[in-house]
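# predicted model, plus sequence, below.
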Amino acid sequence: MNNLKLSIATTDYDHFRDFRNGAVRAEGIDHNWSMLGHHEVFARFTANREWDVAELSFAKFMAQITRDECDIVGLPVICSRLFRFSSFYVNKNAGIKTVEDLKGKRIGSPEWAHSAAVYMRGWMHNECGVKLPDVHWYQAGANSAGRVEKVEINLPDGVKLTRVADKSLSELLAVGEIDCAIIARPPTCFLECHPDVERLYPDHVPMEQEYYARTGVWPIMHIIAMQQHILDENPWVARNLLNAFNESKRRSVARMFDPAVSRYPLPFVPAYARRMQEMFGADPFPFGIEENRPTWEQMLLYTYQQGIAHKHVTPEDIFPQGIMTDVVV
C-alpha cells in the first residue's frame, strides 16, 4: 500500500523540526512541507486552501470552522502560544495607566480576527469591566498600511470599528490618532523608541504568571488545520499526524533540557526550562484537548462574543471525533 501524500505548510518551529525534516515520520504519510512566514500561510490557506494541512491563526480558524458549510477541521496541535499582556502599546499623552483607563479610548489591532487582540479584548470585556462597546476600535496594518480582514465577521451590537487603509497602527499610535494598539508584533514606533509610545504593562511576566496560576489558561495563537475531505477519505490520518507532531515536540523539549551542550545560543536555557516545567507541568507545551481545555473553551467563548465565530461550540466540535482515544498497553 502506498503512503498517503500530504502537503503541509507552517512557519519555522523547533518543535516541528524533526517531523518536517523526516527524523520523525507520521505512519502511512509522506509529506511535502512548505516552510513560510505564518501570515503568508494564513492568507493562502484561508483564501485558496493551497495545502492539505496548514498552520492557521486560532481566531481565523474559529471563523471558518463554525461556518454552516465547513471544509476544514482542527488538530489539537499548538504551533504558537503566548501570553499577551505585553501586547498593549499606548500613547503616553492619552493618560492610560490601567486597563480601566481604556474605556472610551481608541484602540487598534491589525485585524478584528487577530488572536492576540481577541484574547485581550475578551479579558477586558469579561474580567475588567471594559466592555466591547465601551471602546472605539480601529483596524489597520501593524507596521504597513493596507492590511485587510481575512475572514468574515459579524460585529456585536453597539461595537464601533473604523478601518484605516492608508496608515499603519504604528503611525496612528505615534501621532496620537489612536490611544492604544493591541498587537502581537511590537510596532515600529515602539522599537524605534518613540518618546510618546510605551507598553501599558512593561513588567508583564509576573502578571502573566499570576493569570495562568489563577485561570489555567495559556493563550493559544496558532493551531493546525486540515482540509475535511482528507479526514473523510482517510479517518486514520488525524491521529497519525498528532502522534508525529507530539513526538517531534517531545524531542524539541528534550533538547531544551539538555545541559551537556549549547543547543540554543542563549545562557541558562536548561535551568529556565526546569523552572517552566515546575510552573506548567511535566510537559511544558502540551498538545491535546483535555490538557488545554480551559484555553480552548476561553477562545471559543471570546470569538463568539466578538462576532468571529458564527456559533458557540465546544472543543469536541472543532476536532476529529475520537482523536484523543486512549491507547494503554
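Now that the structure is in, tell me what you want to look at.
# C-alpha only now, for contacts and for neighbours.
Fine.
# show me what contacts Arg25?
The contact partners of Arg25, by CA atoms under 8 Å, 6 or more residues apart in numbering, come to Phe19, Ala244.
# that's a helix at it, yeah?
No - Arg25 sits outside any helix when classified using DSSP: H, G, I helix; E, B strand; the rest coil, being coil.
# show me what the helix or strand hosting Asp18 is packed up against.
Secondary structure assignment for Asp18, by DSSP states H and E: helix 14-20. Under the contact criterion of 3 or more CA pairs under 8 Å, 6 or more residues apart in numbering; DSSP states H and E, helix 14-20 touches helix 237-257.
# okay, one more to line up with it:
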Amino acid sequence: MTDCALTIGCFQYDTTRALFDGSVRLEGADVTMATAATLPELFERLIRASEFDIAELGLTFYLRLLETGLPYVALPIFPNRVFRHSCVFVNVHCGITDPTHLSGRVIGEFGIYGQDSGVWAKGILSDEYGFRPERNRWVIGGLESPAPPFDFVPHPRPAELEWSAASEGASLNAMLDAGEIDALFSANVPQCVLDGSPNVARLFPDFEPLERDYYRRTAIFPIMHTIVVRKDLLQARPRLAQDVYRAFTQAKERAAEHYRRGRRLYQVQTMVPWMNALIDRDIDQLGADWWPYGIAANHAALDTYLRYHFEQGLSSRRWKVDDVFAPELLNS
C-alpha cells in the first residue's frame, strides 16, 4: 500500500524530537512535521484552517470546541505537562503572601480565561486552599506584548465572573510589574521575573517541595495538551489511532532512555549542574516511566482536569474521560 501523506503539527519537545528528525516514523505514512513559534499560533492554525491532519492542542481548547463541533478527536498522548504551583505570580506590594490573600484581587491571564495552566492552578488552589475564581476580577491580554483575547476559540465562563480585556497598549507582564494587576496566572515565566524585578515574586517561592508533596498525595502530574487526529482519517484508516499512539510513544521513550542512560555519566551531555541528582529524584518518586501516555496511567489527572473545567464554568457538562478520547485507545 502506498504511504499516505500526513502533516503533524506540534511543538519540538524532547518527547517529539525523534518524529522531527525522522528516527521514529509513523507506519504507513509519509509525514511532514510542522511547528510554530508559539503554541497559540499552532492551535490557531489548526482551529481556523484545519491545517494539520494530526496536531497538538491544549485540553481546554479541545473541550470548548468539542461542545460546538470539531472535526478532530483526541488521543491519550500528552506532550506538555507541568506542575502548576509555580505558575502564580504576585506583585509584592499588594500584600499577597499566601493563597488566602488572593480573594477579591485583580488577576491577569494570558489570551483566554481558563488557559490549561490556569485551569490547573485555579483547581488546585480551590481544592487545597479554598480559592474561588469568581470572587476576583480577571484581566485577559497578551503576556509580553499587548494583544486582545484569542478570537479563534469560544470563551465560556460563569455568568457572575467579572472580567475585561487588558487596556490597549498594555501587557500583563508590565501591568504586574507596575501593580496594575495584583497577580498573574501564567504558563510562561513573565519577563519581569526573569529580569529580577523586585516588584514581582511567585506566590509559592519554594514551589518544588509543594509540587512533589502534591504528587505524593494525589499521584497527579498535571496535563496541559493532547494530540488530536482528523475524524475522517480515523474512519478511513482503522489502525491510524494505534499507529499514531505507537509513534508518539516511541519518540517519548527515545527521550526518556536518553536521560536514563545519562545517569551512568552524570548527565554530562547537558550543561545543567546536578541534573543527575534531579533525574534520580524524579525516577525515585515518579518511576522509570515518569511521563506516561495512555488512559490508565493518567485517568486520575484527566478526570480531575475535567472536574475543574466544569467547576470553573468552562464546560456545560461534566465530561467523563471516556467521552473525550478516541474509543480505539480507551484501554491504553
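Received the coordinates, thanks. The structure presented is a predicted model; accordingly, all values stated were derived computationally and were not measured.
# TM-score for the pair, please.
For these two chains in superposition, a TM-score of 0.93 is obtained (TM-score structural alignment, normalised by the length of the first structure); 325 aligned residues with a CA RMSD of 1.7 Å.
# on that earlier part again, tell me the buried residues in the next helix or strand along the chain from the helix holding Asp18 of the first structure?
Beyond helix 14-20 of the first structure on the C-terminal side, the first helix or strand identified by DSSP H and E is strand 29-35. Going by neighbour count (16 or more other CA atoms under 10 Å), the buried part of strand 29-35 of the first structure is His31, Trp33, Ser34.
# I'd assumed Thr10 was in contact with the last one.
Think Ser34 of the first structure. Yes - using CA atoms under 8 Å, Ser34 of the first structure makes contact with Thr10 at a distance of 6.6 Å.
# quick one: the helices in the second structure?
Remark: helices assigned in the second structure by DSSP state H are 17-20, 39-49, 59-68, 116-129, 172-178, 191-194, 207-218, 231-236, 240-262, 275-286, 299-311, 321-324.
# quick one, the second one and strand 29-34 angle?
Compare the direction of helix 39-49 of the second structure with that of strand 29-34 by axes from the mean of the first three to the mean of the last three CA atoms, to 10 degrees and you get 120 degrees.
# tell me the contacts of the spatially most central residue of the first structure?
With the centre of the first structure defined as its mean C-alpha position, the nearest residue by CA atoms, centre = their mean is Met221, 0.8 Å away. By CA under 8 Å, 6+ apart, Met221 of the first structure lies in contact with Ser57, Phe58, Ala59, Ile78, Cys79, Ser80, Arg81, Leu82, Ser115, Ala116.
# what's the burial count for the last one?
The one in question is Ala116 of the first structure. Residues lying near Ala116 of the first structure (other CA atoms under 10 Å) number 28.
# same question, the second one
Each residue near Phe58 of the first structure was counted by other CA under 10 Å, and the total is 29.
# give the burial count for the nearest residue to it once chain neighbours are set aside, as a bare number.
Once flanking residues are discounted, Phe58 of the first structure sits nearest to His222: 4.9 Å by CA to CA, 6 or more residues apart in numbering. By other CA under 10 Å, 23 other residues sit near His222 of the first structure.
# again, but for Ala213 of the first structure
Ala213 of the first structure: 12 surrounding residues under other CA under 10 Å.
# next: Gly69 of the second structure.
Gly69 of the second structure: 10 neighbours (other CA under 10 Å).
# ditto for Ile107 of the first structure
Look at Ile107 of the first structure: counted by other CA under 10 Å, it has 24 neighbours.
# ok, Ala309 of the first structure touching Met62?
Yes - assessed by CA under 8 Å, Ala309 of the first structure is found in contact with Met62 at 5.2 Å.
# mutual contacts of the two, please.
Contacts common to Ala309 of the first structure and Met62, judged by CA under 8 Å, 6+ apart, are Leu300, Thr303.
# before we move on, back to that, any idea how far Asp14 of the second structure is from the alignment partner in the second structure of the residue nearest to Phe58 of the first structure?
Mapped onto the second structure by TM-score structural alignment, His222 of the first structure lines up with His225. Remark: distance between His225 of the second structure and Asp14 of the second structure (CA to CA, to the nearest Å) = 15 Å.
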